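Engineer: test case, fold it:
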Amino acid sequence: MPWSPEAESQRNNVTTNLIWAKLSKVPKELWTKKGLSFLASLIGGPLCMDGATSMKRRLDFAKVCVTIPLDFEFPSSIKLKIHGKVVFIDMEYPWKPPSCSRCTPAAGQNSQNVATPSFSDPAGSDVLSMINVAVDNRESPSSARTSKTPSHDL
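Structural biologist: Have a look, this model is predicted:
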């Protein structure tokens, strides 16, 4: 929204932000609209994916746009269990919004959204029912530690 006195007066009402996330090491079973939307929902509220991702022109990583709360912690990976096999989806954020203690909600609120999206794409729906999820704030799979977010059966 362009700056205006009205926009300035609404600044303290902002509770979310939009970011792009780059997802690497995505298993081929999740390269569907439903699968990528599911992964995006583990970060925040899924909005869209870039053209190369949606048209599957680039398969080494996916780019998704999500809404996040102002106190988002930017996890570096998602741990999934698919058909009994543990996989890690690496996450990068090309741009992280600056943090402001005046605007950010009080600490202690849960900053990670975990939701199951509902989409009409039937491809991959059987895969999603076989996934356990844990969101980790760690740098690599080799530095495994227990996540603050419990695993979820989907």
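
Engineer: rest of the way, CA atoms for contacts and neighbours
Structural biologist: OK.

Engineer: hmm, who's touching the helix or strand hosting residue 67?
Structural biologist: Using DSSP states H and E, residue 67 sits in strand 61-69. Under the criterion C-alpha atoms under 8 Å, 6 or more residues apart in numbering, residues 15-26, 36, 40-41, 43-50, 53, 111 lie in contact with strand 61-69.

Engineer: after that strand comes which helix or strand?
Structural biologist: Next helix or strand after strand 61-69 toward the C-terminus (DSSP H and E): strand 77-82.

Engineer: before we move on, what SS does the closest residue in space to residue 125 that isn't next to it in sequence have?
Structural biologist: The shortest distance from residue 125 to any non-neighbouring residue, by C-alpha to C-alpha, 6 or more residues apart in numbering, is to residue 34 (7.3 Å). Under the three-state scheme (DSSP: H, G, I helix; E, B strand; the rest coil), the conformation of residue 34 reads as helix.

Engineer: distance check, residue 34 against residue 40.
Structural biologist: Separation of residue 34 from residue 40 (C-alpha to C-alpha, to the nearest Å) stands at 10 Å.

Engineer: which one's more surrounded, those two?
Structural biologist: Of the pair residue 34 and residue 40, residue 40 is the one with more neighbours under other C-alpha atoms under 10 Å, namely 30 against 21.

Engineer: so the more buried one is in contact with residue 48, correct?
Structural biologist: No. Look at residue 40 against residue 48 with C-alpha atoms under 8 Å: they stay out of range, at 9.0 Å.

Engineer: to compare against the first, here's the next sequence to fold:
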Amino acid sequence: MGEGSPSCTPPMGAGLPHAPITQQTNVHQEQQKPSWRSIFDDDLQKKMEILPYLPECRGAKVVKIMEEDTIEEVEYWKHSIVGYLVGKRSYFYHISDFLKRIWKTAGNFKLISLPKGFFMVRFDDENTILQRIHTYQGRPMILKRWDKNVNLEKEILGSVPIWVQLFNLPMHCTGNMSIARVCSQFSKPLYPDEATLARERGGFVKVMVEVDVHDELPEVVNVDIHGIECEVFIEYDWKPQLCRKCNGYNHSEVKCPRLKIRNHPQNGLSNRKGNWFHMHREKV
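Structural biologist: Predicted coordinates for the structure are as follows:
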């Protein structure tokens, strides 16, 4: 190729799109980006579209839930109870295994965990469960009938139900009136267990009693049987050790967590005080 021949190389930029066209193309490509749903097939997309999009809630400072929004859930949970254990919180799966064992005759039920140590149980019929007192490892289980306004706060109880065992009672002193007299010395007697009621145990009697959480519970009660004095020894499945600093259970005032955390709000406790028996009866 000679020096005077025209060059076959096109000038730089010749035949290429101008910069403004490139920008328009990029904008068009941005608008064509697919949504994440489009990567799934149609059947799966239909299964995912369970919840409606409500544009009136978009950006709202306060989202208002309507009464009709809750009808289905209120109907579903209406035969449910909520409960918790007095004292130290236990692992949910331990409580779950225990309740499944003792309530196996109550028919089908669903058990779920709630915040603050509460649990919730849905029954076909909850009335039979609420007709008796339940304990776990000696500690009372507080059960309430569920409704949409139920308060998930643990009450500060003035009294609690516990199991006690009375030893050294002669066989002729194991009837209801004899047991009631001994238990009334330190508590409000409620009822004996099935073995005691059926006279199937000779070594001791077992009784559910209601005790004041502030009382010192005795280990021995002196009794007079037709002029003969003897000692009745008492064993407790669980004692309510109440801390007067925080109204919590299972620790002394010396070991109260509030000594370490000053002015910390009392988590999981309300200011409601009262007798356990009356509160239980009101809820049932």
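
Engineer: quick one: TM-score?
Structural biologist: After superposition, the two chains reach a TM-score (TM-score structural alignment, normalised by the length of structure 1) of 0.59; 102 aligned residues with a C-alpha RMSD of 2.1 Å.

Engineer: give the aligned range of the strand holding residue 67 of structure 1 in structure 2.
Structural biologist: Strand 61-69 of structure 1 corresponds to residues 204-212 in structure 2, going by TM-score structural alignment.

Engineer: can you give me the strands for structure 1?
Structural biologist: Using DSSP state E, the strands of structure 1 run over 16-24, 45-49, 61-69, 77-82, 85-92, 131-136, 152-153.

Engineer: mean offset of the third one relative to structure 2 (after superposition)
Structural biologist: The superposed strand 61-69 of structure 1 is, by mean C-alpha distance after the TM-score superposition for structure 1, a mean 0.5 Å from where its aligned residues fall in structure 2.

Engineer: likewise the first one?
Structural biologist: On the superposed models, the aligned residues of structure 2 are on average 0.6 Å from strand 16-24 of structure 1, with distances taken as mean C-alpha distance after the TM-score superposition for structure 1.

Engineer: got a list of contacts for that strand?
Structural biologist: Under the criterion C-alpha under 8 Å, 6+ apart, residues 60-70, 89-97 lie in contact with strand 16-24 of structure 1.

Engineer: still on that earlier bit, to residue 9 of structure 1, which of the strands of structure 1 lies closest?
Structural biologist: Between residue 9 of structure 1 and the strands of structure 1, the shortest gap by C-alpha to C-alpha is with strand 16-24, which sits at 16.4 Å.

Engineer: which part of structure 2 matches that closest one?
Structural biologist: Using TM-score structural alignment, strand 16-24 of structure 1 pairs with 159-167 in structure 2.

Engineer: then stretch 135-152 of structure 1?
Structural biologist: The aligned range for stretch 135-152 of structure 1 in structure 2 is empty, by TM-score structural alignment.

Engineer: and the helices in the stretch 51-200 of structure 2?
Structural biologist: 71-77, 92-102, 176-184, 194-197 (DSSP state H, counting those that start in this stretch).

Engineer: now render those helices as TSV, adding distance to residue 24 of structure 2.
Structural biologist: Formatted as TSV, the helices of the stretch 51-200 of structure 2 follow (distance: least, C-alpha to C-alpha, whole Å):
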stretch	distance to residue 24 of structure 2
helix 71-77	51
helix 92-102	60
helix 176-184	90
helix 194-197	85
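
Engineer: and of the ones you listed, who's closest to residue 45 of structure 2?
Structural biologist: helix 71-77 (24.6 Å).

Engineer: what residues sit buried inside that closest one?
Structural biologist: By neighbour count with 16 or more other C-alpha atoms under 10 Å, helix 71-77 of structure 2 contains the buried residues residue 77.

Engineer: tell me, that helix lands on which residues of structure 1?
Structural biologist: Using TM-score structural alignment, helix 71-77 of structure 2 pairs with nothing in structure 1.

Engineer: how much space separates the residue positioned nearest the centre of structure 1 from residue 3 of structure 1?
Structural biologist: Averaging the C-alpha coordinates of structure 1 gives a centre point, and the residue nearest to it by C-alpha atoms, centre = their mean is residue 43 (2.0 Å). Residue 43 of structure 1 is 29 Å from residue 3 of structure 1, where distance means C-alpha to C-alpha.

Engineer: same check, this time on residue 33 of structure 1
Structural biologist: Taken as C-alpha to C-alpha, the span from residue 33 of structure 1 to residue 3 of structure 1 is 35 Å.

Engineer: over to residue 16 of structure 1?
Structural biologist: 18 Å.

Engineer: now swap in residue 50 of structure 1 and tell me
Structural biologist: 27 Å.

Engineer: nearest to residue 46 of structure 2, of the helices of the stretch 51-200 of structure 2?
Structural biologist: Here helix 71-77 is closest among these (C-alpha to C-alpha), at 22.2 Å.

Engineer: my read: residue 186 of structure 2 touches residue 217, true?
Structural biologist: Yes. In this structure residue 186 of structure 2 lies within contact range of residue 217 using C-alpha under 8 Å: 6.8 Å.

Engineer: could you find the closest non-adjacent residue to the equivalent of residue 46 of structure 1 over in structure 2?
Structural biologist: Alignment note: residue 46 of structure 1 maps to residue 189 in structure 2; criterion TM-score structural alignment. Computed as C-alpha to C-alpha, 6+ apart, the closest residue to residue 189 of structure 2 that is not its neighbour in sequence is residue 209, at 4.3 Å.
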